[in-house]
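>>> model the structure of this input:
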Amino acid sequence: MKVAAELPLRILTHNIRYATSSPFEGERPWAERKQLLLNELHYNTRHQDAFICLQEVLHNQLVDIHTGLNSSPHPSSANPTWEYIGVGRDDGREAGEYSPIFYQPSVWQLQHWETVWLSETPDVPSKSWDAASIRIVTVAVFTHRASSRMVLALNTHLDDQGSRSRFEAAHIILAKIEEYRTKILSGSSTISGVFLAGDFNSQEHQEAYAVLTAPESPLADAAKLVTPTEHYGHSFTWTGFGHEGQDPTRIDYILLESAADKVFSHGRQPWFIEGYAVLDNRFEDGVFNSDHRAVVVDVLLGE
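Down below sits the predicted model:
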């Protein structure tokens, strides 16, 4: 079968707000939010080769989302449409928040994955520096079944309190990308493209964003790779539930490997960006499906 020279792909990232037992003012319980969130995920990935990267997901939410994504009135196969990778950050199993990556196993073959703790002891559940919470990055290598193109995917949620923690975590993530590139390039396969999605808890002028998009980094902000007049939807990605007394901000991102303004890129441009969007998180019913908005990019992956 002849495969197109450029592979179309959608990447969606969303901090879904953990299922708290003590909701904020303006926040509805997970039981009332989950179907709205599933509707968003279904609609925005239907008939798409897609990755879904989520943050703040407790185990019961993970089960609900996995079950909901695979629920269809017209099942075409006994095999699940969606699978996921990820662990709870508190114990490396089911405790605490996950940063899972959902993928379609009929489209993508999972080659390897791991959870890295963003601390001085990255192999075990831990936190370091000024972090208020344990933080992780989920890392995976996927091979596209039809084209054999390989993608390195990362999903993270950085600390909301610790500035140094975010700074150090950004460097750990960049080192992990380089580790995978070096390891795979020394073998028989090559990575076609890298992406990092997540809630950085960092605005553009702050530490994590600055490190991850610096000229020395291989990554660039997908929003900057699309002409601003062609953006769809909102600019801000964190809204709260309307009673926090804080202004909305942009702290959720999808970063793509890019040659734009890079020192060590060697001219490589693996992704062509077709579209960038920040979706709404509340409609006429007045219910926030999360205190964050989803970020979506449509890309073409080169050979």
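
>>> can we go C-alpha only for contacts and neighbour counts from here?
Noted.

>>> wait, doesn't Gln111 sit right on Val141?
Yes: taking C-alpha atoms under 8 Å as the contact criterion, Gln111 and Val141 are neighbours in contact, 5.4 Å apart.

>>> of those two, who's got more company?
Set side by side, Gln111 and Val141 give different neighbour counts by other C-alpha atoms under 10 Å, the larger being at Val141 (20 against 11).

>>> so what's the more buried one up against?
With contacts defined as C-alpha atoms under 8 Å, 6 or more residues apart in numbering, Val141 is in contact with Leu110, Gln111, His112, Trp113, Met150, Val151, Leu152, Ala153.

>>> show me which pair in those residues is furthest apart.
Trp113 and Met150 (13.2 Å; C-alpha to C-alpha).

>>> any idea how far Thr20 is from Lys224?
34 Å (C-alpha to C-alpha, to the nearest Å).

>>> of the contacts of Val141, grab the buried ones for ChimeraX.
To isolate the buried subset of these in ChimeraX, counting by 16 or more other C-alpha atoms under 10 Å, use the following:
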select :110,113,150,151,152,153
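
>>> so which of the contacts of Val141 belong to strands?
For these, membership in strands holds for Leu110, Gln111, His112, Trp113, Met150, Val151, Leu152, Ala153, with DSSP state E as the criterion.

>>> compare with the first, here's sequence two:
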Amino acid sequence: MSRIRVLSYNVRYDNRSDHHDAWYARRDGVIDLVRFHRPDVAAFQEPLPAQRSDLREGLDEYAFVGRGREPGGDGEGCPIAVRTDRWRVVDDGTFWLSETPTEPSSDWDAAHPRIATWASVEPNPSPEGPVRPGSGPLLVVNTHFDHVSPRARRESARLLVERVGALAGDGEPDGSRERSVVFVGDLNSTPGSEPHRILTGRDESHERTDDRVDLRDAVADADVRHGPTTTVTDFVRLIDDRRIDHVLVSPDIESEAVATLADRDDRGRYPSDHLPVLARLRRHSAASMSSSS
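Just a heads-up that it's a prediction; the model follows:
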């Protein structure tokens, strides 16, 4: 088995109308938070190109993948950052949450184009010897659902369960897949909502296919839960009952602990209008899964 720490963080786009909470005032707080908690993988939502550059510069022990949602790679992105001392990226890509996912596009009454970025990562070989069982490729998917259209959130969830299943690889006779899955992002949806039910296989109206993978809510399943039960702030206060930032995992991944991080910066304010979610996960090998069933 292997362990991985994954952080999901909506850092808010650089909006000059935020005045003293604009990016220039929050940038160091965001970077310091990530550097202190040192996740193996950090998945960000909303950063514009200049913000992505700041994150790459400030988090130089991480390799970044992902692009912006606009043609040419501009606009908001969902980058994934991977700690190079522990993991390496073997493949990655971005697709759009629309009826034409391979090209910049928007559908289903969404206010903006929406994307998902994915990375297939592997642990670096251990100095003590080869990588242990359960340490093969891991698929990390990072997304941000539309904030206006319920239809866009619903259809985005339906699109993602199929594409994630395809990216994870065909199922094996023992029930395993080529890649385990960690799915993170700002879904603009709370637990139990229709998009959340679709992603976790609990929506009976969604047609099932052979290659889909049912995901589990890592927060709900965690042995240890820490921090606020909401993930939304106004930079000063928490907004109650708004857990819209999620970590979902495939069945072969155990959620040991999940924390909603309420760290404040040196101004005494939250560095974003979202709190980051940090999950400590343990992945079992196919052999250990079959022997325990």
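
>>> post the TM-score for the overlay when you can.
The TM-score (TM-score structural alignment, normalised by the length of structure 2) is 0.84; 266 aligned residues with a C-alpha RMSD of 2.3 Å.

>>> picking up where we left off before, turn the contacts of Val141 of structure 1 into TSV, including distance to Arg28 of structure 1.
Putting the contacts of Val141 of structure 1 into TSV (distance: C-alpha to C-alpha, whole Å) gives the following:
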residue	distance to Arg28 of structure 1
Leu110	35
Gln111	38
His112	37
Trp113	34
Met150	40
Val151	36
Leu152	35
Ala153	31
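
>>> strands along structure 1, start to end?
Along structure 1, the stretches classed as strands by DSSP E are 7-15, 50-55, 83-85, 101-103, 108-117, 136-144, 150-157, 193-199, 219-221, 232-233, 252-257, 271-278, 295-301.

>>> so which elements touch the fourth one?
Here strand 101-103 of structure 1 is seen to pack against strand 50-55, strand 83-85 when contacts are counted using 3 or more C-alpha pairs under 8 Å, 6 or more residues apart in numbering; DSSP states H and E.

>>> could you single out the most deeply buried of those?
Neighbour counts averaged per stretch over these are highest for strand 50-55, at a mean of 23; criterion: mean count of other C-alpha atoms under 10 Å.

>>> that one to strand 7-15, inter-axis angle?
Counting by axes from the mean of the first three to the mean of the last three C-alpha atoms, to 10 degrees, strand 50-55 of structure 1 points 20 degrees away from the direction of strand 7-15.

>>> how far out from the middle of the chain is strand 50-55 of structure 1?
5 Å (C-alpha atoms, centre = their mean, to the nearest Å).

>>> same check, this time on stretch 192-203 of structure 1
Here the centre of mass of C-alpha atoms in stretch 192-203 of structure 1, compared against the chain's by C-alpha atoms, centre = their mean, lies 6 Å away.

>>> and it, what's buried?
Of the residues in stretch 192-203 of structure 1, those buried under the neighbour-count criterion (16+ other C-alpha under 10 Å) are Ser192, Gly193, Val194, Phe195, Leu196, Ala197, Gly198, Asp199, Phe200, Asn201, Ser202.

>>> could you do stretch 213-229 of structure 2 as well?
Judged by neighbour count (16+ other C-alpha under 10 Å), stretch 213-229 of structure 2 contains these buried residues: Val213, Asp214, Leu215, Arg216, Asp217, Ala218, Val219, Asp221, Ala222, Arg225, Pro228, Thr229.

>>> what's the second one aligned with over in structure 1?
Using TM-score structural alignment as the criterion, the counterpart of Asp214 of structure 2 in structure 1 is Pro218.

>>> who does the longest helix along structure 1 touch, helix- and strand-wise?
Residue-count comparison of every helix in structure 1, with assignments taken from DSSP state H, identifies helix 163-185 as the longest. For helix 163-185 of structure 1, the packing partners by 3+ C-alpha pairs under 8 Å, 6+ apart come out as helix 207-212.

>>> mean distance, the helix it packs on to its aligned residues in structure 2?
On the superposed models, the aligned residues of structure 2 are on average 1.3 Å from helix 207-212 of structure 1, with distances taken as mean C-alpha distance after the TM-score superposition for structure 1.

>>> understood, closing this out.
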